[in-house]
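Visitor: Dropping a prediction and its sequence here:
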Amino acid sequence: MTVQINTARLLKLIDDFAQFGRTEKGGVTRLTLSDEDKQARDYFVQIVKEAGFSVQVDGIGNIFVRRLGLQPNLSPILLGSHGDSQPLGGRYDGIYGVLAGLEVLLSLNDQRIETMRSIDLVMWTNEEGARFAPAMMGAAVFTGKLSLNDALKIQDKDGLTIKDELERIGYLGQADFSQYKAHAALEVHIEQGPILERNQTDVGVVTGALGQRWYQITFDGLASHAGTTPMNMRQDAAVGMAKAIVKFNEIGLREVLNQGRVTVGYVQLTPNSPNVIPGKAYFTLEVRHPSTVSLTQIDQEIRQILTDIATETNLSVCIKQVVTLEPLAFDVRLTDIIQNTAEALNYSWERIVSGAGHDSCHLNSKFPTAMIFIPCIDGLSHNEEENITDEWCEFGGNMLLNATLALANEH
């Protein structure tokens, strides 16, 4: 026997939270620890307290909500996702998983369903990494992969630290979750890609995630007058960057069939003036791949390409690797439970690998973890026009509710 969420309420919750940082085209800009983030956090805490749930905030600002089970001594089920967004991002990325988890707790209350295990819901801090790097920061601190002291010192482009901004918005918490153990962790998320919609599949059973390598690269040349410096005497950092971008794109195209992705997402020229040859070019590079061996080989290629270009163009180059995430597989037993849940609900399903990083990727190293995907229209994400159907919204909520219920009553 399956149970159902209150779809109308979940849709309203999504609409309500989409007002915090709403953009002209219906997306959101809700950067980590911004005023808009504070508004979303405050409203979230207000709702869960009114529903009778307890709330705790840890030192990095992760918000934990508990619906108490009949046997509180047993390890809980952990649900959740993140509340922050990309600049000009979508209204579902991350926050859908938080609100679907909230709807699970509210639906259990409405239907007076008790569970043996407690159910915890978390809103993670800074999954996107758009304002403060690295991404998935709240989950990294929670799992011990990043020290809290180091995280609190991290600055944004204006020199404001994580600690400064947590204090400013009132979410520098004191709760200690260093000994926390979950029986299982689940996250529901939009796919952020086109596969489920293209295949007309209702839900994705996420079996794992691609490995990732992120780099910060700087070419240094010589800034000089654009009108008086001959072409063959220039040390143009922008040319070095352009040559590198083309080479990196060729690697990505070569790895298409292997599910590899290579992206230059951010570029900055200095002094960035129309009539000055750029003396410095800074850019980011990220590589994603399901194979650790391939990631290692591509890393060697990248370094050789950059060295060769620097020599060819009379530049110096600095390569800083800032993120290393190995390819991972989610818990097999949990993915089987999710698949069985889809079949019980009569939803079509397929197994899928996540191309994006998620908070669950960090949790996976600490306790059994799995993810559920729902389709998004045209596979569009990190975009104001990111969208889902009401039906997909309902599918994800029902999947999370029924899988959680099964796990929360396990001995």
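Guide: Nice, I can see it.
Visitor: CA only for contacts and neighbour counts going forward, please
Guide: OK.
Visitor: OK, contacts around Q39?
Guide: Residues in contact with Q39 (CA atoms under 8 Å, 6 or more residues apart in numbering) are F20.
Visitor: Can you list the buried residues in the one helix or strand it maps to?
Guide: Remark: Q39 resides in helix 35-50, with elements defined by DSSP states H and E. Buried residues in helix 35-50, counting neighbours by 16 or more other CA atoms under 10 Å, are found at 35-41, 44-45, 48.
Visitor: next one: stretch 162-170
Guide: Neighbour counts over stretch 162-170 (16+ other CA under 10 Å) mark 162-166, 169 as buried.
Visitor: Closest one to E127 out of those residues, please.
Guide: I162 (13.4 Å; CA to CA).
Visitor: Count the neighbours of the nearest residue to the closest one once chain neighbours are set aside for me.
Guide: Take I162 and drop its neighbours on the chain: the residue closest to it by CA to CA, 6 or more residues apart in numbering is L152, 4.9 Å away. As a burial measure, L152 scores 17 neighbours (other CA atoms under 10 Å).
Visitor: what's the following helix or strand after the helix holding Q39?
Guide: Using DSSP H and E, the next helix or strand after helix 35-50 towards the C-terminus is strand 54-57.
Visitor: Take this one as well and set it beside the first:
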Amino acid sequence: METLNNINKERLFHTLSKSSEIGAIPGKGLKRLALSDEDKEMRDIFKGWCQEAGLTLRVDDFGNMYGRREGKKALPPVVLGSHLDTQPEGGRFDGILGVLLALEVVNTLNDHNMETDRPVEIVNFTNEEGARFEPPMLGSGGVAGVFDQEYVYSRKDREGHSFLEEMQRIGYKGEEENRLGDFHSFLELHIEQGPVLEEENKQIGIVEGIQGISWMGVTITGEADHAGPTPMHLRKDALMAAAEIMHNMEKKIANTEVTVTVGKISASPDTVNCVPGEVYFTVDIRSTDDQLREGAVEQARALISEVCHERQVDVETAELWETEKIDFGKGIIDAIEKSVETLGYSSRRMVSGAGHDAKYINNIGPTAMIFLPSVNGKSHVPSELTLDEDIISGANVLYQTVLALAEE
């Protein structure tokens, strides 16, 4: 079977280089929030590339973009892709690599005049990051029935702009009939976003599933006071309560099987010489074992309540988002592994610690992922990096796997 050894590297790295210009920030990073002007610019470029590749383009009611290459037979397609939006201070590879390597697979099929039995579709999902509109993965979640249309459309950013308004503003509101239909298999290539592959000197990660995730919002209300005249023993300091909670969660709940992260925090009145009267923070709890994750969430709630009671401050908690651990399709995993073996690459099977569009697409059809090494395990930062040789290896595996699946 032909492989991607004849990939047009110049073309591939041109698309990556061009993407790296759209929303560029200092430090080689990107700020390309979903449905922003920068997102529109990148979408327009991607649309042009799809048209140049001879793909039939369509956009659904969540702004998801699809490019279709027809097959010899009227069969459900092999679908591959990811997302083009980024974090506010994100990198050049997260999600982007999955979309642009999918495009390169199609271009290489064209270069070699390859006809596949099944159609091949590539996709760019909207708002995977959730950096602008929470929660993450609204585009793929909408398609998969996790979120209904009204819910997705009503999500607002910090300036009060809704998902629907911004989708219409940039001209990427399509039709419901254009949503992802029945498919044979879905493949998402992605950077690992962690240190394991690099640490173990493996070229490819064969992803068997994605761990469960729970998000919680916590609001602590104490009393704002002057920092000078108010004695320590008479304070109801919301921020000190939050700090104790965070410290105890790290010491008592987090372990090798459960991660706990406080990623967002704000304090009021937020001045140097005032005792904070109100604090809001988020808690992200993850595990490959749903029972352990759910237990950790209950531990966190109990700990929060205990600390706030002792410090005589009020507290409210809210569940922001929850997804269970999922297992990917065995047939696709085996196809990826066979491709890796054929190409002679080193690999390991693993479970993803991050959420991805593939998590929701797995609800509606057979799905799997391919991971590439992240230098120093860094992601969601401008210094995010995956080496050129690893990108080529990933392209080879993706292409080989698509060829195999498209003939099933």
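Guide: On my side now, so go ahead. Here the structure is a predicted model, which means the values were calculated and not measured.
Visitor: that older thread, any idea what the residue nearest to I162 of structure 1 aligns with in structure 2?
Guide: Correspondence of L152 of structure 1 to structure 2, assessed by TM-score structural alignment: Y153.
Visitor: hang on, that match in a helix?
Guide: Yes: per DSSP: H, G, I helix; E, B strand; the rest coil, Y153 of structure 2 lies within a helix segment.
Visitor: what separates it from K173 of structure 2, distance-wise?
Guide: Y153 of structure 2 sits 11 Å away from K173 of structure 2, going by CA to CA, to the nearest Å.
Visitor: Now the common contact residues for the two.
Guide: L164.
Visitor: quick one on the thing from earlier: from the buried residues of stretch 162-170 of structure 1, pick the one nearest D331 of structure 1.
Guide: The closest of the buried residues of stretch 162-170 of structure 1, once distances to D331 of structure 1 are taken by CA to CA, is I162, at 32.3 Å.
Visitor: check contacts around the closest one.
Guide: So, once contact is read as CA under 8 Å, 6+ apart, I162 of structure 1 ends up touching 33, 132, 151-156.
Visitor: from these, which would you call buried?
Guide: 33, 132, 151-152, 154-155.
Visitor: for the residues you listed, which one is nearest L285 of structure 1?
Guide: F132 (16.8 Å).
Visitor: State the three-state secondary structure for that closest one.
Guide: Using three-state DSSP, the structure places F132 of structure 1 in coil.
Visitor: Please say which position in structure 2 L295 of structure 1 maps to.
Guide: Using TM-score structural alignment, L295 of structure 1 pairs with R293 in structure 2.
Visitor: gap between its match and G212 of structure 2?
Guide: Applying CA to CA to R293 of structure 2 and G212 of structure 2 gives a distance of 7 Å.
Visitor: Check the contact between R155 of structure 2 and S162; I expect there is one.
Guide: Yes: counting by CA atoms under 8 Å, R155 of structure 2 touches S162, with 5.5 Å between them.
Visitor: on that earlier part again, shared neighbours, R293 and G212 of structure 2?
Guide: 286-287.
Visitor: show me what contacts the residue most central in space within structure 2?
Guide: By CA atoms, centre = their mean, structure 2 has its centre lying nearest to H356, at 4.1 Å. By CA under 8 Å, 6+ apart, the residues touching H356 of structure 2 are 128, 137.
Visitor: Which neighbouring elements make contact with the longest helix seen in structure 2?
Guide: Longest among the helix segments of structure 2 by residue count, using DSSP state H, is helix 290-310. Here helix 290-310 of structure 2 touches strand 212-221, helix 238-252, strand 278-287, strand 314-323, going by 3 or more CA pairs under 8 Å, 6 or more residues apart in numbering; DSSP states H and E.
Visitor: after superposition, how close is that helix to structure 1?
Guide: Taken over the aligned residues, the distance from helix 290-310 of structure 2 to structure 1 averages 0.8 Å (mean CA distance after the TM-score superposition for structure 1).
Visitor: Look up how far I352 of structure 1 lies from T201 of structure 1.
Guide: Following CA to CA, the distance that separates T201 of structure 1 from I352 of structure 1 is 11 Å.
Visitor: Who are the contact partners of N8 of structure 2?
Guide: N8 of structure 2 makes contact with T108, according to CA under 8 Å, 6+ apart.
Visitor: let me redo that: Y399 of structure 2
Guide: Contacts of Y399 of structure 2 (CA under 8 Å, 6+ apart): 3-4, 105.
Visitor: Give me the aligned partner of it over in structure 1.
Guide: In structure 1, Y399 of structure 2 lands on L401 (TM-score structural alignment).
Visitor: same check, this time on G355 of structure 2
Guide: Aligned by TM-score structural alignment, G355 of structure 2 pairs with G357 of structure 1.
Visitor: Helices along structure 2, start to end?
Guide: 9-19, 37-52, 96-111, 138-143, 149-154, 163-169, 196-199, 238-252, 290-310, 330-343, 357-361, 388-405.
Visitor: For those helices, give me TSV that also has distance to F183 of structure 2.
Guide: Shown next, in TSV, are those (distance: least, CA to CA, whole Å):
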stretch	distance to F183 of structure 2
helix 9-19	26
helix 37-52	20
helix 96-111	16
helix 138-143	13
helix 149-154	21
helix 163-169	26
helix 196-199	30
helix 238-252	42
helix 290-310	28
helix 330-343	13
helix 357-361	10
helix 388-405	11
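Visitor: wait, which of those is closest to E316 of structure 2?
Guide: Of all the helices of structure 2, helix 290-310 comes closest under CA to CA, at 9.1 Å.
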